[in-house]
Each structure stands twice: as C-alpha cells, then as structure tokens.
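Asks: Below: sequence and its predicted model.
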Amino acid sequence: MSTLPKRSEIKEENTWRLDDMFSDQPEWDQAYKNLKNLVSKVNQYEGKLNSAENVKAILTLEDEISYNVERLYVYAHLNHDQDTTNPTYQALSQKAKKLNVEISEALSFITPEILSLPEQELDALIENPELADYKFTLQEIKREKAHVLTKVEEALLAQVGNLSQAPQNIFGMINNADLKFPKIKDEHGNEVELTHGSYIQFLENPDRDVRRRAFKAVYETYGKQKNTIAATLSANVNKNMFYSRVRKYPSVLEMSLYGDNIPKDVYSNLIDTIHESLPLLHRYMKLRKKLLGVDELHMYDLFAPLVEEYKWDISYDEAKNIILEGLKPLGDNYLKVLSDGFNNRWIDVYENEGKRTGAYSWGAYGTHPFVLLNHKDNLNSMFTLAHEMGHALHSYFSDENLKYRDAQYTIFLAEVASTTNEALLMDYLLKHSSDPKQKLYLLTYYADQFRTTVFRQTMFAEFEKLIHERAEEGESLTPQELSSIYYDLNLKYHGKEMVVDQEIEMEWARIPHFYTSFYVYKYATGFSAATSFSKQILEEGQPAVDRYLSFLKSGGSDYSINILRKAGVDMSTPQPVREAMSVFENVIEQMEQLTK
C-alpha cells in the first residue's frame, strides 16, 4: 500500500494556486479557441515580409500567439504534474502539446523569409525606428544568416534531422535498456541489485568493500560494451562535424557556442583557470583521505560520507525562515517578493500520490512563477527550496521589467540566480553554526558541490574538446583512444593523493551528456558566476546588490555574456572562476581547522 497522501488530502496552503493563471477549465477552453482563431491569421503574411509594416505585424502577432500558447501549455502541464494519474489533465496536456507543434509549423516561415532579404534591406529593417522593439531579434536573425543555407539545402538538412538523433537514441537504448549490471553483495552479505539509480547510493555507502564492488561491477559491465559505445560516441562526433562543416563554422566547438553568442575564450578560460586551480582539488583529496582514515584514496571513495550522518531535521516553515534570513543581503525588495511567493501559494510543497518527482520552477509571462517541490524535512530540501526560488525570482524580475520577447533568459544564465541563493544561504548557515559537527557537515556538502559542479564538469568539458579536436584532425576515436584520454584527465585532475583506478578509464561510456555536445561547461560557468556574485554581494554590499538585481531584471534582452559583464561578472576573463576558487579555498581551510 502506498503511504503517500492522495492529492485531495493535501492541505490547500501547501499547494500552488493555479487559478492565478486560469480561473477554471472553461476559461482555458475559451483561450484555446481564441488562440486557434489567432493562428489562422498567420498565413496572410507569408510571402509578404518585405516591408517594415508587415514585419512588425507578423512579429507582434508571433508574440501574441507565443504568449498565449505558453500560458495554455504551462497551465495544462502544471495540473498534470501535480497528479499524473488524473485523466482530464493527461488529455489537456496532450492537447496543449499538439497545439504547440501546430503553431511552430505555422510560424516556421518567418525567419527564413526575413533571412532571404538582401543585406541592405535587412540592415534597413534593423535600423527602422518602427521596429525598435524587435531590433535585437532582427540582429540575431542577421547573425544567423552566414550559417543558413538555401531553401533546398535547409529542406534536405531537416530530413537528415531524424538520422542525426541516431547516436543519442542508440546510446539511450544500450544504456537504459540493454545494459544489465551484475548483483553485488551489500554490507550484510546479501545479494543486491545494482542499477543506474542505486549505483551512487552504493558509492555513498560507509562500507568500503561495498563501494569497491559496485565500482568494479559498473565499469566491467561498460568495458564489455566498449566497442559499441565508442562507435556510438564517435558517430555523434562525426554528426557534429558534418553540421559544423555544412553550416560553415570553423569547428564544432564554435558552432555549439554560436547560439548563445559565447566567445570561444569563455570555454578555454574555464579549462585554463581550473588547471591553474587543480592544487586546490588535490588539497581537498588529501583532506578527504585523512577524514576517511585510509592509506590510499581510491576513485570509489569520492562519494563516501566524511561526517557520520548528521541528522538535521528542518521543517518547511523553518526552512522558509532560514532562507529569508540567509538572503537578507539581497535587500528588502527581493525579500518582499520572496515572502509573497512563500505566502501566496506559488509553491506546491509536499509529495502526493501520482505527483511528478524532483523539483522545478516554471511559469508563463503575465503570471508569477510556480515552484514544484517534493519537500522532506532535511538540509537538501531547504537548499532545493532556495535554489528553485532563485529561478522563480529571476523570472519574476525579468517579466516585471521587460516585454515578453526580451524576458526569456538563456540556459547559459539559467543556473546563476538559483546557485547565488544557495551560496548566500550556505554563507549564512556557516556563520551561524556553533556545532563543529554541523559545520563540518555543511562544509563537506559545499566542498563536494565545487568538486562535482566545477571540477568534474570542466573535466567533462575538456574531454569533449579533446575528442572533437582529434576527430577534426582526422584521427579515429577507438575505445583505446577514448579511454586513454579520459584516464589521463583523471590523473591530472585528481593528483598524487588519489589512486586513479584503471577502471575509471571507462567512465566516458556512461555519461549521457556527451550526446548533447558542449553543454556541460554551462554548469561550471553558472556555478562560478553565482559564487562570484555572492562573494561580491557579501564583500561590497549595496553596489554589488544593485548590479545583481540589474542582472535579474535583464532576462534575455542582450547577449548572455554582456548581461553578466554589465552586472560585474565577466566570464570572458578568468576572474569569476578565480573568485569561485578563492571561496573553495576558504571552505577547505575551514575544514582543515576543524579536523586538526
């Protein structure tokens, strides 16, 4: 029997108020009908986008359609996620998804048609005062022009689209469906199932033999598939090279960064600055070895708990109060909006039967954001609440200050506000903790975030860069070559304090992110930017707070790198990563003091 409450049994104050979007289902149905009528007006502009008047009309119509479909789509999905067993919202969610696809197809002619204009005409549109609201959009369309092909070639590439999904799909089938891990013995000598989901739990087991058995079993299993997975990853790299050459980019890396207009320096600076900071990671490895009391630190010891499980119960109400205290440096206006979110049912707090797992912040322009949680009374859930409210307030301030088109921020910026909240909360907790055990628990939690989000993701980013460069130079990516590159990176990153077990050379084979190429670096840059912001806020006070709030209000109104730079974090220089590293160094120093 499930011990989870039914949706109807959850107290109203702990649920989000979706009536703030649509008061009821008939209102949603009416909005759906109105939108269908609106979409029927689109085709009257096809073939006529050669005047400022028509371009303005279609872009204004596109905004109205996008704004309305977003509201319909988000409302349907939030209702579905709160209880996935409810057939009404399953149907509504499907209906919204279908409409979304229809709309994408209906609007798909706009960019190619504007792009087909002669350069002078496009420049004239960009400078036309009538189109001032769309200047950034038109500049972006022009920026794409160098990499857009003829209509026939684009149609051909669209047909290749399904083929290009093959490497990722094949990897997904091998990894999720076909790979079977052996059973291993747990700490009581019982045979237990090893799965993707349980693997990290085994690595967190205090019993070292259990950790080692899980580690060896996982990589031996991948080792048996190394030829197939190497061929799959190599096919993904070849696919990337095909697109970068066809679309006339100098390299796959530059093609991947082009969408967000991120300079190549940002990527190489991240790797170079992390290389310069590797002695800090090596120092943390030495401390980890000491705290675990082992003669040798192995790869399977990286997730082992350093502090005996510290039991810290934090109720939801306590978590909200602690977060409000921890985020005081952001000023009264930020705290007022945060309190509004806490008190006016932006948040769906507890787990119930059929509710989607995990946590997220989501919403539609014109209504405040909504946050889904599955709250437990622990430290992790408190950080999740601070994190998701960081996303929510980023969206709130952007929506409040910008028109619809400019309010959406990019993925490159998405994790900055959420992680800044976590960094400020962590600083507050550390300053107000008098229990050495509690403090060490917090410091370990924080140090491991630096290890996994900054160092590990940068190592992944460097691996991607190296394998693409080899392939672009005409070398073939054999399993031996991939394993050798990956093993050497582990040696370099973990240093002499760590025994880099040979099995780890196969880890590249289990990382799904390598099929969404050159994405993982954003975790490291986002974390570094957030740590840099929080450091400036804590050290400088009001001037830094003002810059940070201007960042939250900037949405996607400029290129991501410019938005951050204006707010005092220049990701094209090593400075933000160095600032993050100085915080990491301080964490290690505090841990060393506590464990003398």
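Replies: That came in fine, so what should we check first?
Asks: Could you use CA atoms for every contact and neighbour count after this?
Replies: Fine.
Asks: Could you report the neighbour count for K403?
Replies: By the criterion of other Cα atoms under 10 Å, K403 has 15 neighbours.
Asks: so what's S244 closest to, chain neighbours aside?
Replies: V252 (5.4 Å; Cα to Cα, 6 or more residues apart in numbering).
Asks: okay, now the one you found: neighbour count?
Replies: Around V252 there are 24 residues (other Cα under 10 Å).
Asks: So it sits against V246, correct?
Replies: No: the pair V252 and V246 fails to qualify as a contact (Cα atoms under 8 Å) at a distance of 11.0 Å.
Asks: Can you tell me how far the closest residue to L429 other than its chain neighbours is from R547?
Replies: Spatial nearest neighbour of L429, chain neighbours left out: G326 (7.4 Å); criterion: Cα to Cα, 6+ apart. Applying Cα to Cα, to the nearest Å, the value for G326 to R547 is 19 Å.
Asks: now stretch 539-556, how far from the chain's geometric center?
Replies: Computed by Cα atoms, centre = their mean, to the nearest Å, the chain-centroid distance of stretch 539-556 equals 21 Å.
Asks: and for it, what are the contacting residues?
Replies: Contact with stretch 539-556 is made by 329-331, 393-395, 397-402, 406-410, 417, 533, 536-537, 563-564, 566-568, as judged by Cα atoms under 8 Å, 6 or more residues apart in numbering.
Asks: Pull out the buried positions in it.
Replies: For stretch 539-556, burial by neighbour count (16 or more other Cα atoms under 10 Å) applies to A544, V545, R547, Y548, L549, S550, F551, L552, K553, S554, G555, G556.
Asks: Alongside the first one, take a look at this:
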Amino acid sequence: MNSGNETDTVREAGKFRTADQDPTGAPVLLTRSEVPEEQTWDLSLIFPDLDAWEADLAKLEGMSAAVAAFRGRLGENAAVLADCVAEYEDFYRTAMHVGVYAHLYHDQDTAAEEGMRLYSRFGALMARLGSRLSFIQPELVAVGAERLRAFLAEEPRLATAARVLENVMRQAEYTLSEPEERLLARASEAIGAPATIFSQLNNADLKFGTVIDEDGNEIELTHGRYLQLITSSKREVRAGAFKATWEAYGALKNTLAASFAAQMKNDNMLAEIRGFESARARALFANEIPETVWENLVGAVRERLDLLHEYTAMSKRFLGLDDFYPYDLYPSLVKEVKLKYTFAEAIDLLSAALAPLGEEYITNLRRAADERWIDWAENRNKRSGAYSSGCYGTPPYILITWKGGLDDLYTLAHELGHSMHSYLTWEAQPLLCADYSIFLAEIASTTNEILLTEYLLATNEDPLVRLAVINHYLDGFKGTVFRQTQFAEFEHAMHKAEAEGTVLTADYLIKSYGDLNQEYYGPALTPCPEIGLEWSRIPHFYRAYYVYQYATGFSAATAFAKAILEEGAPAVERYLKFLRAGNSAPPVEVLRKAGVDMATPEPVRAALDVFEAYLKQFIELKEAQE
C-alpha cells in the first residue's frame, strides 16, 4: 500500500523516483507497507483476510479426520474407495489454498513475523496431518493392483483418481509398511530442515554490506541489486558486487556446507530407505523419467562444450580483456544499446510477441496484469528471484522484481509461461491430475522466451538491437542449458561422493565446484577462487535432481517454438493440448504426443545447433560493427 507520505520512495520502470534518500544520495528500499498497491499481488483472491485463512486452517484438522476414518476400509469395495477419494480431494484443495497463501504472504516480506508465523504453522500442521494420512498409500498397495483396476472399471467416480491409483501401483515396490510411512511422514519437517535453514539464511539473515553502483553511489547490496550490478558495463562495479557477494557467503561457508551436506545425506537416506539404487533413481522415478534422459542430456552437452569455450573466448575478445573472470560473463556485449520498458509496456509487447499462441492465451495473459496476479515491486526483505506459484482454484501468481531491462522482460515472459501453463491445466484437468510433472514445468516458460526472441528479431532492423537480442539469447542458453547441466553434474557428483562416505566439507565443495566450472567454461576463463563458492547460493540444490530439467525444458521448448512458427495452427493446437495435459499421462508420453521425443538426445542436439547458429550470426554482426 502507498502510505501517501511525500517522503516515500517509488520505483517505476527500473528507475527510482525519490523524495527521500540516504546520506549518499542513493535511493532507499521501500518497506512492504510503502509499496503502491497496484505493484503488488492481490492475495484476497485466495482469502479476503487473515481471519478467513485462519478459519480454513482450522478446518483441516476435521477434514483430515474425515479421510482418516477410512483407514482399514480402502479395500472393502469401489464405492468406499470413491467416498474416501472425495473426502481427500476436499482436504487437499483446502490445504493447498491455505499453504499457497501462507508462502506467498511470507515471501512478500521474509523478515515479517506474521508471514513467518503463518508459514511455520502451516508446515507444522501438515507434517502432523500428513502422518495421520500416511496410511493411504501402503493400504492401497496392500489392496493390490488387480483389485484396484477392478475398482476403477466398476466405479465411475474413481475416474478422476485413475492416474493417482496407477502411480500407487507403480510405486508399490518402493512403498514401506504403514507404521514406517507414518514415521517418515512425521519426520518430514525435520527432513526439510536444511532447505528451511538455507532459505532463512539466504533471504533474511545474510547481509552483503554496501557497494558502489554505476553512478558512484554507495548502496546496500541485495539479491535483486546483485543481479543488476553483475551485468554492469563498468568492470569495477560488477567486480565489487561479485566480491562483496562471495565475501558474505564465504563468511558462512562452513554453515552453508553443513546445510548442503545435510541435504545430500537426506536425499541418499530417503533413496536407501525406499530401496532405490541412488538419489537420482528415486528423484527421476518420482516424475516417471527414465535415467537415460538425464544421461542423454549430460552426454549431448559434454559433446559440445567446445561451443561454450568458444562463447567464453568470444566474450573475452569483444570485451577487450586480457584476463576474464566469472563476473565478466554477465555484461552485455552490446554496450551501445540499453533497452528499457515500463511494466505496462512490457505487457503490451509480450501480448504481441506471443500472439501466435492465440486470442485465449493473450486474454489470460492480460488478466494476470489487470487482476494483480503479479507482484512486481521491489521492497526490503522480499524473496529474491522470480517464480510462478498458485494452486487449483487460485490465480497462478507471479513474484518478480521489476527493473525494466531486457532481462526483466524475458523473466516476465518466462514466468507468464509458467502461469499460463498452470492456468490452462487447472481449467482442463480434474484436481488430482492438475499438478503437471516438474519435468514439464520449464517448457512453456522457455517457449515464451524463444517466441519473444523471434519477435524482437523480426520487428527490429537496427543491427544494434538485433545484437542485443541475440546476445540475450546466447546468454540465456548459456545459463539455462550449459549452466544447469553443470549444476546437474555437480549435484550428482556430490550425491555420489556422500554416498561413498566422503565428508562434504566447505573446502571439498569449493574445489569440486571450481574444477567443474573451469572445465565447462574452458581456458579463456581466468581461474578464480571465489567462484568455487557458487554452490552455496543455489536454492535448487535443495530439490534433488531438479536443475537438469531447465536444460531439457529449453531443448523441448526449442522444438515447440520452431514448429509453432513454421507450421502455424496445427503446431499451436498440439502445443495448447500439451499445456492442458497436466498429469494425465507420463511426461515423456505427453511430450511425444505433442511431437517432441525427449527419450532421445536429438532435441538437445538440435537446441545446441540453434545456439551454434546464433553464435555465428552474433560474431558476424559484431565484427561488422567494429
């Protein structure tokens, strides 16, 4: 809310308009209460107020008891099982709404006690209720696949739960006894502690001090400002931000290493408890992904690391540097162009760029802005980064910190891709099929980015603008395909090392990461000890084997975007069916039906070929300008 105070600092379109500044003349970050309402998301679309949230939180106890009343009865007959599913759906829907509200409320100001209280209360309650309901899967396993299939054929009301029941049958081999499942469910909060500790350290407690910005002002360094400063054309600015950031993480390296190591231990422990050969096997099995998909990705990328080496050497050459440190990977190689957009301009531009996806898609995209599904303000203690979140029956909310640059435009396109994917899935699928696989989660977002790139190139003849857009594409590919595959290799190596008894000390993690980073970027990159700490700030390492899906998602998105632009309506129809498919079939099958076969390395190789073509085009354009 805007307090109306004339000394407020109001941020718009990537610039600060200030009447009140700190003694250095630099703008002061707003508190959450000072942010103009139109720049925030409208959580009243979930609950009108905290009292309504409290009321539904209180209902969960009784709703879970209604489900628990079916304990020992799931195998009686199809009608009893259908009644249990109906009660569970009511509980699940309400729990999701309560949980989504709590985490969004918390993330808008991670230091606010009320947000932390909501978030922790929900987490503690669900750990307890999850234990109460942990009987469901082992009891269904005990019913047996043959009888469950007979129930499905007999009772139409079970149709909405068919995929869930099929998955239960698939996981029977790895399901524990009821007492063991109940104990594991009770331990979920403790098992999740490493991620919780990291999140609090990273988002609330870690302070980076002050640095000098491009205008010579001494400013407070935050996560959001780091992402801006690291792209500065002034080397001393990005070097200062880089060194201050890693100095802060380095001061806590042993604590962060302990948190990271605990996560690796937990992942390996859970795999062993359930009888999987490895943490990777467990993580990929959960999403119905063959391990060969992961291996195909890493193999295909490693075949073409020469492209990343060439990109690094090219960047060093065009920046005119004798040495080339990791912070030199981020500034634009097109110094002459600085594209800026207001938030409203960005929505208009994206509506035009994504028009090939159809009128319905664009109408829903505009609703995201008009109905305040997007929280785009910058305020103190707001969670860093960007994401799309929500659940069945809520808007697909977006958190982003808008600064108005080309990167922000692409980030908004990316998160809108997630949100439109969620929205269309929630509209088309029943509740229990509406949570699409993580493996599919990054495809729609990246398809939007690629379509935006093609639109900007098609509508701009200015060679400098074209250079800027291609530069952004190359940088994005580097960060999404090469970098995320590097992350995937690192987390896999650390899971293996921990399983083999290696103690994951800070020094071991730093050396392992630094060596792999050098291998990926090649001889043009000057060795730098600070980059070895990069593992310590990556939140996705607290979600086992998540990061590789950014790279596979980019590859699938490349195939979709190419088909949409070349084939038109038939490809759009296939793509929209993909967006609406949700969890109605295994993810590799969903993609195959839409025309993309991720069971082979070919989509990854094709995406690498596109990168190579853009790299050559960029070099030619750049050399022509010099």
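Replies: Good, I have the coordinates. Computed from a prediction, not measured in an experiment: that's the story for all the values here.
Asks: What would you report as the TM-score here?
Replies: Once superposed, the chains reach a TM-score of 0.83 (TM-score structural alignment, normalised by the length of structure 1), with 594 aligned residues with a Cα RMSD of 4.3 Å.
Asks: one step back: return the residue of structure 2 aligned against the residue nearest to S244 of structure 1.
Replies: The equivalent of V252 of structure 1 in structure 2 is A279 (alignment by TM-score structural alignment).
Asks: wouldn't I400 of structure 2 be in contact with W376 here?
Replies: Yes: the pair I400 of structure 2 and W376 qualifies as a contact (Cα under 8 Å) at a distance of 4.9 Å.
Asks: Would you mind listing the buried residues in whichever strand or helix holds A283 of structure 2?
Replies: Element membership for A283 of structure 2, per DSSP states H and E: helix 279-286. Residues of helix 279-286 of structure 2 classed as buried: A279, R280, A281, R282, A283, L284 (neighbour count, 16+ other Cα under 10 Å).
Asks: who touches the fourth one in this structure?
Replies: Remark: with contacts taken as Cα under 8 Å, 6+ apart, R282 of structure 2 is in contact with A271, F276.
Asks: Please apply the same query to the second one.
Replies: When contacts are counted by Cα under 8 Å, 6+ apart, R280 of structure 2 is found next to E291, H492, A544, Y545.
Asks: try 7 Å this time
Replies: By Cα atoms under 7 Å, 6 or more residues apart in numbering, R280 of structure 2 lies in contact with Y545.
Asks: To which residue of structure 2 is the residue nearest to L429 of structure 1 aligned?
Replies: Using TM-score structural alignment as the criterion, G326 of structure 1 maps onto A353 of structure 2.
Asks: what's around its match, how many residues?
Replies: Using other Cα under 10 Å, A353 of structure 2 is surrounded by 23 other residues.
Asks: do L416 of structure 2 as well
Replies: 27.
Asks: how about it, what's its match in structure 1?
Replies: Alignment note: L416 of structure 2 maps to M389 in structure 1; criterion TM-score structural alignment.
Asks: hey, where'd the helices end up in the stretch 1-150 of structure 2?
Replies: 50-68, 78-107, 113-132, 136-143, 145-154 (DSSP state H, counting those that start in this stretch).
Asks: and the angle from the longest one to helix 113-132?
Replies: Taking axes from the mean of the first three to the mean of the last three Cα atoms, to 10 degrees, one finds that helix 78-107 of structure 2 is oriented at 160 degrees with respect to helix 113-132.
Asks: For helix 78-107 of structure 2, could you pull out the residues that count as buried?
Replies: Applying 16+ other Cα under 10 Å to helix 78-107 of structure 2 flags 78-92, 94-107 as buried.
Asks: What mean distance separates the helix holding A283 of structure 2 from the matching residues in structure 1?
Replies: Taken over the aligned residues, the distance from helix 279-286 of structure 2 to structure 1 averages 1.3 Å (mean Cα distance after the TM-score superposition for structure 1).
Asks: which element follows that helix toward the C-terminus?
Replies: helix 291-303.
Asks: Could you list the residues in contact with that next one?
Replies: Against helix 291-303 of structure 2 from outside (Cα under 7 Å, 6+ apart): A281, L284, F482, T485, T552, M598, A599, T600, P601, V604, R605.
Asks: Tell me which of those residues fall in helices.
Replies: Among the contacts of helix 291-303 of structure 2, the residues falling in helices (DSSP state H) are A281, L284, T485, T552, V604, R605.
Asks: I figured the fifth one hits S555, correct?
Replies: Yes: here V604 of structure 2 reaches S555: they are 5.0 Å apart, a contact under Cα atoms under 7 Å.
Asks: In terms of neighbours, single out the busier of the two.
Replies: The neighbour comparison of V604 of structure 2 against S555 (other Cα under 10 Å) goes to S555, with 29 against 26.
Asks: what about the strand or helix carrying that one, how far off from structure 1?
Replies: In the assignment (DSSP H and E), S555 of structure 2 maps to helix 548-567. If you overlay the two and look at helix 548-567 of structure 2, the average distance to its match in structure 1 is 2.0 Å (mean Cα distance after the TM-score superposition for structure 1).
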